[in-house]
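Student: Any chance you can model this:
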Amino acid sequence: MAVQPEGTPCWADAMFTDLEGAKRFYGEVLGWTFGESSSEYGNYTQVFVDDKAVAAVVPPMPGQEGQSQWCLYFSSPDAAATAERIRENGGDVLMEPMQVGDFGTMCLAREPSGAVFGVWQPGAHEGFEATATPGAYCWAEVFTRDPEATDAFFSAVFPYRMKDVEDDAVDFRMFDIGEKTVLGRMRMTDDFPPEVPSYINVYYTVDDCDAAVAQATEHGAVLRFGPMTSPFGRFAALTDPQGANFSVIDITTTEGEMPKTRDV
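Tutor: Below is the predicted model:
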């Protein structure tokens, strides 16, 4: 896939204390295969579906052990300039832009409500080689306790146009680049335990949502929500055995009309 426009989700990775356990789990649930670990880059291991790179897993660096979580990266033509806008708009730069060989330049940051994300300036590695096919990334949502701050931040850092879903039951906003919707934002309700911080939830595509949930729970995952059928597909939210949240979605099984939206 070509380099994506600025602000488009372009890559995802996660740190796992038990890297082999993570490989077994996601191999069973999402059909992933794994490349050779690169000792030069901290045993960073790319994940493949049908020989196309779709994500990566890596063991934590010494001192960084903790609960695992998926990190979504947004494309940037200039990671240093993006890092500066992150600071200017109330975010924290957790890792300064760092060149990773000839692959590209990465940066890690946190938006004002606490969700951690990455920035990727592509080099030889442009990002996802497949999306919206079984085993590959499909969609992501920022779950936040302070949607006003989150919305202001992301729309200032990236060239997003925003629109709200017209539904009194949820506070849900979409971020567009051109005519393409690339990210969602959901206000966290009291249904979320207070100790759960804001985070970005990554969706992976599956052939059969119910079968994926059965596989995941059989291999130690916790089902958090669903399966539920929506106009976008049948999906469920899970927590993997090492504590990383993610969702699965079958985009071929849909129900109901697409929600109406209004520009913000």
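
Student: switch to C-alpha atoms for all contacts and neighbour counts from now on
Tutor: OK.

Student: Name the nearest residue to Ala212, ignoring sequence neighbours.
Tutor: Val29 (5.7 Å; Cα to Cα, 6 or more residues apart in numbering).

Student: In a helix, that neighbour, correct?
Tutor: Yes. The assignment for Val29 is a helix, going by DSSP: H, G, I helix; E, B strand; the rest coil.

Student: now the other sequence, so there's something to compare against:
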Amino acid sequence: MKLDAPVPGGPCWAELGTSDLEAARRFYGELFGWRSETDSRQEAGGYTVAHLGDAAAAALSPLYQESRPVAWSVSFAVSDADVTARLIEEAGGKVLVGPMDVFDAGRFVVALDPGGAAFQLWQARAFPGAGVFNAPGSLGWVELMSRDPGRAETFYTTVFGWTVRPSEHYTQWGVGGVDFGGMVTMDDKFPPEVPPHWLPYFAVADVDAGAATAERAGGTALMEPTSLPDGPRIAVLRDPQGAMFGVYRAGDEG
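Tutor: All right, here's what the predicted structure looks like:
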């Protein structure tokens, strides 16, 4: 994405809920070079922050509820989580968790958009979110998979005030015209059991090498490395526990 720091309305964090925290640490450490540190406080529940150098890059956590799927989630920065939570409800979404304080780090919300795609809000206090974007191993793009793109566009522009740059096949989201993500319409190619969702993309130096590393480490390539017309080289992968995520060639963001 063209954003290089958390800004209100933009993505600020990606977080994996996994059924095997230690296996996830090994997999993503091998793939992205992450150094993981688990919060030792009992009330943190095993929450683990992955770093690139000294910068926080993403989080890994155990599944806190058995019904929760193994999946990546995306957080968007807001200046007031309570106000934004009310906007979500008024715009046809649903707040599932919060607003709630997370120690002194910030204020947190989990919500669904009208199509059922989950996302999170983060009102920063001591912790602003990711300290690195777009570099290999860090968050660089976020993509909404939606079965009702018109309704999704209305919802997200109402809640966050995003700018929209549509084309024939793809819609790009932005903050003040600076793009950070996009939207794909879920057509008949998507099995009906796949729900609408947000998909984070992480930058890598080499998409083909990254996909090969993921497969050697027990992951699966759901979409083999592909160069998009007038766009980046990307792949969509699944980790050994089943979480989907994308990778793209660093320098191709936006």
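
Student: returning to what we had before: the residue nearest to Ala212 of the first structure maps to what in the second structure?
Tutor: Alignment note (TM-score structural alignment): Val29 of the first structure maps to Leu31 of the second structure.

Student: hang on, isn't that match packed against Arg216?
Tutor: No. If you go by Cα atoms under 8 Å, Leu31 of the second structure and Arg216 don't touch, sitting 9.8 Å apart.

Student: Compare these two (neighbour count), which wins?
Tutor: Neighbours were counted for Leu31 of the second structure and for Arg216 using other Cα atoms under 10 Å; Leu31 has more, 20 against 13.

Student: Excluding chain neighbours, what is closest to Ala221 of the second structure?
Tutor: Per Cα to Cα, 6+ apart, closest to Ala221 of the second structure is Leu237, 4.5 Å.

Student: Check Arg107 of the second structure too.
Tutor: Looking at Arg107 of the second structure with Cα to Cα, 6+ apart, the closest residue is Asp101, at 4.4 Å.

Student: Check which helix or strand that neighbour maps to.
Tutor: Under the criterion of DSSP states H and E, Asp101 of the second structure resides in strand 94-102.

Student: and that strand, what other elements does it pack with?
Tutor: Applying 3 or more Cα pairs under 8 Å, 6 or more residues apart in numbering; DSSP states H and E, one finds that strand 94-102 of the second structure makes contact with helix 81-90, strand 106-112.

Student: matching residues in the first structure for the last one?
Tutor: Read it as strand 106-112 of the second structure. Using TM-score structural alignment, the residues of the first structure aligned to strand 106-112 of the second structure are 104-110.

Student: list the buried ones in the matching stretch?
Tutor: By 16 or more other Cα atoms under 10 Å, the buried positions in stretch 104-110 of the first structure come out as Gly104, Thr105, Met106, Cys107, Leu108, Ala109, Arg110.

Student: Confirm for me that Ala136 of the first structure is in contact with Ala56.
Tutor: No. Ala136 of the first structure is not in contact with Ala56 according to Cα under 8 Å; the separation is 11.4 Å.

Student: So those two - more neighbours on which side?
Tutor: Set Ala136 of the first structure next to Ala56 and count neighbours by other Cα under 10 Å: Ala136 wins out with 26 against 19.

Student: The more buried one pairs with which position in the second structure?
Tutor: Alignment note (TM-score structural alignment): Ala136 of the first structure maps to Ser138 of the second structure.

Student: Could you pull up the residues touching its match?
Tutor: Neighbouring residues of Ser138 of the second structure by Cα atoms under 8 Å, 6 or more residues apart in numbering: Phe32, Leu52, Ala57, Ala58, Val132, Phe202, Ala203.

Student: what does Ala140 of the first structure give?
Tutor: Each residue near Ala140 of the first structure by Cα under 8 Å, 6+ apart is listed here: Val182, Leu183, Gly184, Ile200, Asn201, Val202, Tyr203.

Student: Output the helices and strands packed on strand 94-102 of the second structure in a markdown table, with distance to Tyr64 of the second structure appended to each entry.
Tutor: Shown next, in a markdown table, are these (distance: least, Cα to Cα, whole Å):
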| stretch | distance to Tyr64 of the second structure |
| --- | --- |
| helix 81-90 | 22 |
| strand 106-112 | 13 |
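
Student: out of these, which comes closest to Ser67 of the second structure?
Tutor: Nearest of these to Ser67 of the second structure, taken as Cα to Cα: strand 106-112 at 15.0 Å.

Student: contacting residues around that closest one?
Tutor: So strand 106-112 of the second structure is contacted by 81, 85, 88, 93-102, 118-128 (Cα under 8 Å, 6+ apart).

Student: now stretch 186-199 of the second structure
Tutor: Against stretch 186-199 of the second structure from outside (Cα under 8 Å, 6+ apart): 72-74, 115-119, 142-147, 244-246.

Student: try stretch 14-21 of the second structure
Tutor: With Cα under 8 Å, 6+ apart as the test, stretch 14-21 of the second structure has contacts from 24, 58-63, 69-75, 139, 200, 241, 243.

Student: Which stretch of the first structure lines up against stretch 175-191 of the second structure?
Tutor: Mapping stretch 175-191 of the second structure onto the first structure (TM-score structural alignment) gives residues 177-193.

Student: Pull up the distance across the matching stretch, start to finish.
Tutor: For stretch 177-193 of the first structure, the first and last residues are 32 Å from each other (Cα to Cα, to the nearest Å).

Student: No further questions, thank you.
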